[in-house]
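Participant: 3D, please:
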Amino acid sequence: MCDPSVVTVDSAGAEAEGVRRFWERLGVPGLIDVHTHFMPERVLNKVWAYFDGVDWAITYRHEEERRVALLREFGVRAFTSMLYPHKAGMAQWLNGWSRDFAGRTPDCLHTATFFPEPGAEAYVREAVEAGARVFKSHIQVGGYDPNDALIDGVWGLLAEAEVPVVIHCGSGPDPGKHTGPEPIARLLARHPRLRLVVAHMGMPEYAEFFALAERYEEVRLDTTMAFTDFSERIMPFPRGEARRLADLGDRVLLGSDFPNIPYTYVHQLESLERLGLGDDWMRRVLYGNAAGVFGLG
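Facilitator: Purely as a prediction, here's the structure:
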């Protein structure tokens, strides 16, 4: 029986046209999505199995080749392969896979990851030297303290190399032992030039992560799942923070969580637009800010 939440090949063409109309109206060359997931098939299948267990529909449950094609049809000019370990001994293997994926997928920003373990600094340095342009850190799934001494050298290396790290550190959808703004504030106090991109706008601690972005000029936020109908039901954005969000317009990057979202891709774009922050803000968020960070022109 077909899951009605899954976008079929027939309906994808119409959706792609809608996504393209959205950004064409704004006059940008396309979209840059800094939070998309590509990972080894057996790992992705485990992620999908987890979501199935919590009644979370995967809208774009397709083979890898089709998922890449969909992003291109949407007009996504650059995207990432956000992947992350949940235990020691995984990160270096994942980095090898993502290096190969970026090699065969030129519009994917070469993504890498790490975990607090002996040797982490060495394999992170290897990934940077191999051309990694963005890293993923998942504090909630990994269950680790970002201030663990085993990765202090990693943070220093990435700060010096000016390589951004998309970091899931907010306490949504479920708080972890080390989630929330306080561990990140301690991390940034030691590494103030670290290019952190706070995933999901830091939800539900929006205001606290906005404050960190205001204090540290290299801190940014991605829009992943924020402001959508789905997230507003469980972690609503405090409307009193809209002015601060507008003022942080040069620090906000488009993220979607594709393919693991329980709604269509265009809904994320529409959710940003209905904030009412203006077309210039939208142009920066959908393309300009990330183009500057990654030197994409």
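
Participant: when you work out contacts or count neighbours from here on, use the C-alpha atoms and nothing else.
Facilitator: Will do.

Participant: ok, now which ones touch the spatially most central residue of the chain?
Facilitator: Nearest to the geometric centre of the chain sits residue 35, at 2.7 Å (C-alpha atoms, centre = their mean). Shown in contact with residue 35 (C-alpha atoms under 8 Å, 6 or more residues apart in numbering): 79-82, 166, 199, 222, 224, 254-258.

Participant: distance of the nearest residue in space to it that is not next to it in sequence relative to residue 156?
Facilitator: Of all residues not flanking residue 35 in the chain, residue 255 sits nearest, at 4.5 Å (C-alpha to C-alpha, 6 or more residues apart in numbering). Residue 255 is 25 Å from residue 156, where distance means C-alpha to C-alpha, to the nearest Å.

Participant: if we can go back for a sec, enumerate every residue touching the residue nearest to residue 35.
Facilitator: Residue 255 neighbours (C-alpha under 8 Å, 6+ apart): 33, 34, 35, 36, 199, 200, 222, 223, 224, 225.

Participant: to compare against the first, here's another:
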Amino acid sequence: MNDHRTAPADPAPAPAPSEEADEVRRFWAGLGLPGLIDVHTHFMPERVLRKVWDYFDANGPLIGGLEWPITYRAEEAERTALLREFGVLAFTSMLYPHKPGMARWLNGWAAEFARRTPDCLHTATLYPEPGVEAYVREAVEAGARVFKSHVQVGAYDPADERLEQAWGLLAEARVPVVMHCGSGPAPGRHTGPEPVARLLARHPRLRLIVAHMGMPEYEEFLGLAERYDEVRLDTTMVFTDFSEGFMPFPGRALPRLAALGDRVLLGTDFPNIPYPYLHQLQALERLGLGEDWLRAVCHDNAAKLFSVA
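Facilitator: The predicted structure follows:
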């Protein structure tokens, strides 16, 4: 088994979009896949996204003060077109509130985005506030296929009692939830494995997808996936040269990751990444976990979970 930490220190400069698309398509075609499924991409109202980009430009504290250039800073239509050029068959519109009163509005936007973007998995979000169960139910009944919970930005405990009924509803409906709950790139008041462990103790059938594999508490979140059959992990930014530089994945945990190959899903954080999309794929390939593992992670696991043809 190769040790990914022997990789070059810096990713290659971003190629021209057409060249990168050719390379991405060559990657998945070489695995015999029909394309990729990316469970962690960001689309949100333009004025909200611009504020997010401004925060990255300012090297804000929630990104650990890191230099974080946005590689795919483009209009919405150009970004969706590029994912299609890459051969991404299905993607998400990860969006999240940072205060009360935002979630229902964001969910309305996301429902409309899904209607005009059929290859986007209809995404919704939530926040611990009065009425959360009602708007979560509305979103599920409207066809939401995945939820986003951002514990770090929202600064809330995922086991907050105000979310109890909403989590129960999502567990019963078997709708997956992508949750940023690890303490990277900077810790929050309620990040880390302990609050998630309390949540799962109450809702063991919740289809939780741990964003960024729980960076940097990788091994603790691997433990939760080993304990709970419905816990999954997404690869967002993990193993890339950027993340390895400050929160490396421990090589000793690679056998555990290999054993969980049926519950690891491709995620990238597109467009908010400081390197080419292709680099995430290359970072997974250089782990040396084999083509069967790559096929499962880059397509098959998500295709099964979301019933994508």
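
Participant: CSV for the contacts of residue 255 of structure 1, including distance to residue 209 of structure 1?
Facilitator: Formatted as CSV, the contacts of residue 255 of structure 1 follow (distance: C-alpha to C-alpha, whole Å):
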residue, distance to residue 209 of structure 1
33, 20
34, 18
35, 18
36, 21
199, 10
200, 10
222, 11
223, 13
224, 14
225, 16
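
Participant: which helix in structure 1 runs the most residues?
Facilitator: helix 9-26 (DSSP state H).

Participant: and that helix, which residues are buried?
Facilitator: Buried positions in helix 9-26 of structure 1, judged by neighbour count with 16 or more other C-alpha atoms under 10 Å: 12, 15, 16, 19, 20, 22, 23.

Participant: which residues touch the last one?
Facilitator: With contact set as C-alpha under 8 Å, 6+ apart, residue 23 of structure 1 has these partners: 29, 30, 31, 286.

Participant: take those residues and keep only those in strands.
Facilitator: residue 31 (DSSP state E).

Participant: now the helices: where do they sit in structure 1?
Facilitator: Counting by DSSP H, the helices of structure 1 are 9-26, 41-53, 64-74, 91-104, 120-129, 139-142, 152-161, 181-190, 206-215, 229-234, 242-247, 265-273, 279-283, 289-294.

Participant: quick one on the thing from earlier: may I see the contacts of residue 23 of structure 1 arranged in JSON lines, with neighbour count and distance to residue 123 of structure 1 as well?
Facilitator: JSON lines is the format used below for those (neighbours: other C-alpha atoms under 10 Å; distance: C-alpha to C-alpha, whole Å):
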{"residue": "29", "neighbour count": "16", "distance to residue 123 of structure 1": "35"}
{"residue": "30", "neighbour count": "22", "distance to residue 123 of structure 1": "33"}
{"residue": "31", "neighbour count": "27", "distance to residue 123 of structure 1": "31"}
{"residue": "286", "neighbour count": "27", "distance to residue 123 of structure 1": "32"}
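
Participant: still on that earlier bit, out of the helices of structure 1, which is the most enclosed?
Facilitator: Compared across the helices of structure 1, helix 139-142 shows the largest average neighbour count, a mean of 20 (mean count of other C-alpha atoms under 10 Å).

Participant: contacts made by that helix with the rest, please.
Facilitator: By C-alpha under 8 Å, 6+ apart, helix 139-142 of structure 1 touches 84-87, 115, 145-146, 167-169, 171, 175-179.

Participant: 10 Å instead, please
Facilitator: With contact meaning C-alpha atoms under 10 Å, 6 or more residues apart in numbering, helix 139-142 of structure 1 is reached by 84-88, 114-116, 145-146, 167-180.

Participant: in structure 2, which residue range corresponds to it?
Facilitator: Taken onto structure 2 by TM-score structural alignment, helix 139-142 of structure 1 occupies residues 151-154 there.

Participant: now do the same contact list for the corresponding residue of structure 2 for residue 58 of structure 1.
Facilitator: Using TM-score structural alignment, the partner of residue 58 of structure 1 in structure 2 is residue 70. Contact analysis of residue 70 of structure 2 by C-alpha under 10 Å, 6+ apart lists 53, 56, 57, 270, 271, 272, 273, 274, 275, 276.

Participant: what residue of structure 2 takes the place of the residue nearest to the centre of structure 1?
Facilitator: Per TM-score structural alignment, residue 35 of structure 1 is aligned with residue 40.

Participant: can you give me the distance of that match to residue 171 of structure 2?
Facilitator: From residue 40 of structure 2 over to residue 171 of structure 2 (counting by C-alpha to C-alpha), the distance is 20 Å.

Participant: and residue 194 of structure 2, by the same measure?
Facilitator: 20 Å.

Participant: re earlier: so which of the helices of structure 1 comes closest to residue 110 of structure 1?
Facilitator: helix 91-104 (5.2 Å; C-alpha to C-alpha).

Participant: mean distance, that closest one to its aligned residues in structure 2?
Facilitator: The superposed helix 91-104 of structure 1 is, by mean C-alpha distance after the TM-score superposition for structure 1, a mean 0.2 Å from where its aligned residues fall in structure 2.

Participant: against structure 2, where does that helix fall?
Facilitator: Residue span in structure 2 matched to helix 91-104 of structure 1, by TM-score structural alignment: 103-116.

Participant: over to stretch 113-127 of structure 1?
Facilitator: The aligned range for stretch 113-127 of structure 1 is 125-139, by TM-score structural alignment.

Participant: cool, and stretch 251-270 of structure 1?
Facilitator: By TM-score structural alignment, stretch 251-270 of structure 1 lines up with residues 263-282 in structure 2.

Participant: next, the distance between the ends of that stretch.
Facilitator: Length of stretch 263-282 of structure 2, first residue to last, C-alpha to C-alpha: 20 Å.
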